[in-house]
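S.K.: Give me coordinates for this.
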Amino acid sequence: MDPDLSPSFWLASLSREARRPLDGDTTADVAVCGGGYTGLWTAYYLASLDPSLRIVVLEASYCGFGASGRNGGWCSGLFPVVMPGMSPALEDAVDEVGRVAAAEEIDCHYAKGGTISLVRTPAQLRRAVSTPGFVDADAARDICGATGVLGGVYSPHCAALHPARLVRGLAGAASRRGVVIHEGTRVLRTSPGRVVTDRGTVNAPVVVHALEAWRTTLPGYRRTVAPVYSLMIATEPMPAADWERIGLRRRETFTDERRLVIYGQWTADDRLAFGGRGAPYHFGSRIRPGYDRVPRVFEGLSRTLTELFDITPRITHRWGGPLGIPRDWTPSVGLRDDGLAWGGGYVGDGVAAANLAGRTLADLILSRTTDRTALPWVNHRSRPWEPEPARWLGINAALRATMVLDRWDR
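M.R.: Presented below is the predicted three-dimensional model:
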């Protein structure tokens, strides 16, 4: 596939077998809106726990079209806010993803090498030196040989993986358990016990919203999360001499301590896949294909790679997509009394969190009391984002302020 036409490098590297759209009205026990990680993990665990359930997944495009097929491939124990008990549960989810991938023979290039956040300015050093996992400059450079390293913060709770291979493999594993997946089927609106699509209506006592940023496209949900874009680039395969200098020998993922997030990994085919924030929020929570590509952000990512590693590799792929940010930056899962369930708002840390969400939603739907159903994100309600234009002004002002603070640090 032409890399300029694909939603991501990850998706461009795979062939795709299309699944049939919904063909008229039907019934189910559980209707899942969204064919990404959250929806597919929920369906997978539900079908594993109760094979008698009729589970239908409805996906507007194809499984993995959204964030699940475009992200940086970090399966990490990170959570955007501090909540009691969440860190151990997410660290377990990192291992659970690897366990299921092995059990289901999903070749998603899973490599649990941990993650390193590099400290590269004196201001960053002052902030990071008391952080758990802090290592000195020599130890940090031994993990990742970037320029100007003064230290780092290391965590073992992260795996690098190929996100599109994971989501495609997960869809196959769910299908083998009897889950019916309809691609090319756009959800238009939902209500208790009912999902109306452009291909027909699904009546089900439980309806799961697993749409992440795209939840804002449903009537009544525009202010639930803010769709904020993150963009990525991938290099051509790089020679062994470059990798000897860069390090990342266990395929550790990497970032640094700047405020405007960057993230990267060494792919299984010897590329650097590298991304970051910086694209604007679009008025009215709009999501458009054209927003996936912002030339000045791609140029900034290329410059940052050159500055980080003193390299000028050829960039072969450029892409992006929206992630969902709740007003309080707190992801959540839940199930209402009327049968509406939801999971998401991961603020870009969704690969492991979606696995935990899927297991938790399966427990809630099947009325199972587990350690997961007692976690503080269960049934958490974030307040809505402000109406426009306040939302547009506030989010973009915060983005600009973050950039200014990073310049001061440098």
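S.K.: make it CA atoms for all contacts and neighbour counts henceforth
M.R.: Fine.
S.K.: What are the buried residues along the host helix or strand of Asp242?
M.R.: Counting by DSSP states H and E, the element that carries Asp242 is helix 240-246. By neighbour count with 16 or more other Cα atoms under 10 Å, helix 240-246 contains the buried residues 243, 246.
S.K.: How about stretch 316-328?
M.R.: 317-327.
S.K.: Same question for stretch 99-114.
M.R.: 101, 106, 108-114.
S.K.: and the end-to-end length of that stretch?
M.R.: Distance across stretch 99-114, first residue to last, is 16 Å (Cα to Cα, to the nearest Å).
S.K.: Excluding its own residues, what touches it? List them.
M.R.: Contact partners of stretch 99-114, identified using Cα atoms under 8 Å, 6 or more residues apart in numbering, comprise 98, 154-166, 169-170, 173, 250-253, 268.
S.K.: quick one more, to check against the first:
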Amino acid sequence: MSFWMSVLPEAGPRAALAGSAEADVAIVGAGYTGLWTAYYLARADPSLRVVVLEAETAGFGASGRNGGWCSALFPKSVAALARAYGRDAALALNAAMESTVDEVGRVAAEEGIDCDYAKGGTVVLARNAVQLERARHEAEEAAGFGIHLDLLSAAEATERVGATGVLGGTYTPHCAAIQPAKLVRGLAAAAERRGVRIHERTPATAVAAGRVETPFGTVRAPIVVRATEGFTPRLPGLRRTIAPVYSLMVATEPLPETFWATAGLAARETFSDHRHLIIYGQRTADDRLAFGGRGAPYHFGSAVEPSFDREPRVFAELHRVLLDLFPALGDARIAHAWGGPLGIARDWMASVGLDPATGLAWAGGYVGDGVGTSNLAGRTLADLVRGVSSELTALPWVGHRSPRWEPEPLRWLGVNASLRMMTSADAAEARSGRPSRRAALMARLLGA
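M.R.: Okay, here's the model as predicted:
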């Protein structure tokens, strides 16, 4: 169980499906994507019969385990999107992502969802010369597109995030720290208040045009939405659609004001640094450090198992990095450690869409940046399902089809080799003071 879920009041599971049923829209997955879609559909057209089917409980997957960044981050950079779709389309998607951060806060306030929302922005630190050059490049690239990304001096970065060895960094205001489990639980309740039916402990055994099969019966609907992200490979025929890669987290005990006096994060900024192997953190509303990162292995055959949520080697490395950033933590206790799978498409491109010929819809491939992106997906799917043409349905990720991942063992070899390459690239840059050629090659292969 994640720290986020562990501090919420216990809630029994909702009733499972009790036999075959009819609906206008059937949604598979009660995470952010499925619930935002259901919420906006019910809000736009209360007459729609919307049924959500969840294998476990609402928020069991990444929605209840993530780092709590409601950001404007998208897996593909604006520059990569511009190369593929043109400058105007890339900027339209970026603007939609930026406004999504505020939309989540707006809905949370309107629906009375106390998810500890604090829009403090994101600081990405530079802690060696190569990282500082990367920060300068990103700021210059953003400026070329007219995007708000500040280049911070060492003093400016340290004032916000009092980590060690800071040479500078970047800052964007377009991110809010949240308590993700509070958001997903509140969103489920908000959808139910608007007439959505949520059935928990009801796994989908097959998804096809016009129907979802479960052990308890079939839900028939002209529109079926797949919102399963890292759990997608469990569905028949979809094993190579998404690669589930694990991200792990730790959370400290509540820390005293003496620590925060030097650590900063006064506005609850989310924070990271410019290394290749991603790390991410936030100051929680109850003054803990919640901190996570990649590095856990991809498991053969796109396997997703509860035992994979715990990787002692990765937890130990996260603690080591956290102490390196904030030595003042000293012997502060790591009170929680957890993990879970995120979904990566073969071309690193998130997508959302609806096939009008079959009525099958989908969204996902967020690469760990799904808190905000899933809200945009839900609003977009609500328009697509209702046949509404809008600014959202014209965005360049709509209707995108990612290629399938390679068959095993090539998938296992490739994903895990890329994880090791990013780790070694960071170590090489720290030693040599020069950008890693291997990392640059990997970025080109991913179309970054």
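S.K.: In the second structure, what stretch matches the helix holding Asp242 of the first structure?
M.R.: The alignment of helix 240-246 of the first structure onto the second structure (TM-score structural alignment) covers residues 257-263.
S.K.: And for stretch 57-67 of the first structure?
M.R.: Under TM-score structural alignment, the match for stretch 57-67 of the first structure is residues 52-62.
S.K.: about what we covered before: contact partners of the helix holding Asp242 of the first structure?
M.R.: Helix 240-246 of the first structure is contacted from outside by 144-146, 309, using Cα under 8 Å, 6+ apart.
S.K.: Of all pairs in these, which one is the farthest apart?
M.R.: Based on Cα to Cα, the longest span within these runs between Cys144 and Phe309 and measures 9.3 Å.
S.K.: Compare those two and say which is more crowded by neighbours.
M.R.: It is Cys144, of Cys144 of the first structure and Phe309, that has more neighbours when counted by other Cα atoms under 10 Å, with 27 against 16.
S.K.: And the aligned residue in the second structure for that one, how far from Leu322 of the second structure?
M.R.: Structural alignment (TM-score structural alignment) places Cys144 of the first structure against Val161 in the second structure. Distance, Val161 of the second structure to Leu322 of the second structure, by Cα to Cα: 13 Å.
S.K.: Equivalent analysis for Glu159 of the second structure, please.
M.R.: Distance of Glu159 of the second structure to Leu322 of the second structure, given as Cα to Cα: 18 Å.
S.K.: Looking at those two, which one has more neighbours?
M.R.: Shown here are Glu159 of the second structure and Leu322; by other Cα under 10 Å, Leu322 has more neighbours (20 against 15).
S.K.: In the first structure, what residue corresponds to that one?
M.R.: With TM-score structural alignment as the criterion, Leu322 of the second structure matches Leu305.
S.K.: Now name the helix or strand holding that match.
M.R.: helix 295-309.
S.K.: Now that helix on the second structure. Mean distance?
M.R.: With mean Cα distance after the TM-score superposition for the first structure, helix 295-309 of the first structure departs from the second structure by a mean of 0.3 Å once superposed.
S.K.: Tell me which residues are up against that helix.
M.R.: Helix 295-309 of the first structure is contacted by residues 145-147, 231-233, 246, 274-276, 278-279, 311-312, 315, 318 when judged by Cα under 8 Å, 6+ apart.
S.K.: Inside strands: which ones of those residues?
M.R.: 231-233, 274-276, 315, 318 (DSSP state E).
S.K.: Near Arg400 of the first structure, how many residues? Count them for me, please.
M.R.: 13.
S.K.: where do the helices sit along the stretch 151-300 of the second structure?
M.R.: Assigned by DSSP state H, counting those that start in this stretch, the helices in the stretch 151-300 of the second structure fall at 154-160, 180-193, 257-263.
S.K.: Of those helices, flag the one that's most buried.
M.R.: The highest average neighbour count among the helices of the stretch 151-300 of the second structure, using mean count of other Cα atoms under 10 Å, belongs to helix 180-193 at a mean of 22.
S.K.: against the first structure, where does it fall?
M.R.: Aligned using TM-score structural alignment, helix 180-193 of the second structure spans residues 163-176 in the first structure.
S.K.: so how far does that stretch sit from its counterpart in the second structure?
M.R.: Following superposition, stretch 163-176 of the first structure is found to deviate from the second structure by 0.2 Å on average (mean Cα distance after the TM-score superposition for the first structure).
S.K.: How much space separates the aligned residue in the second structure for Glu257 of the first structure from Ala89 of the second structure?
M.R.: Superposed on the second structure with TM-score structural alignment, Glu257 of the first structure falls opposite His274. If you measure His274 of the second structure against Ala89 of the second structure using Cα to Cα, the figure is 27 Å.
S.K.: more neighbours, those two?
M.R.: Higher neighbour count among His274 of the second structure and Ala89: His274, with 21 against 18, using other Cα under 10 Å.
S.K.: Which residue, neighbours along the chain excluded, lies closest to that one?
M.R.: Counting by Cα to Cα, 6 or more residues apart in numbering, Gln131 is the residue found nearest to His274 of the second structure once chain neighbours are left out, at 5.2 Å.
S.K.: how close does the alignment partner in the first structure of the one you found sit to Thr255 of the first structure?
M.R.: Using TM-score structural alignment, the equivalent of Gln131 of the second structure in the first structure is Gln124. The gap separating Gln124 of the first structure from Thr255 of the first structure is 13 Å, by Cα to Cα.
S.K.: re earlier: could you dump the buried residues of stretch 99-114 of the first structure to a markdown table with distance to Arg120 of the first structure?
M.R.: Shown next, in a markdown table, are the buried residues of stretch 99-114 of the first structure (distance: Cα to Cα, whole Å):
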| residue | distance to Arg120 of the first structure |
| --- | --- |
| Ala101 | 35 |
| Ile106 | 37 |
| Cys108 | 32 |
| His109 | 29 |
| Tyr110 | 28 |
| Ala111 | 26 |
| Lys112 | 24 |
| Gly113 | 21 |
| Gly114 | 19 |
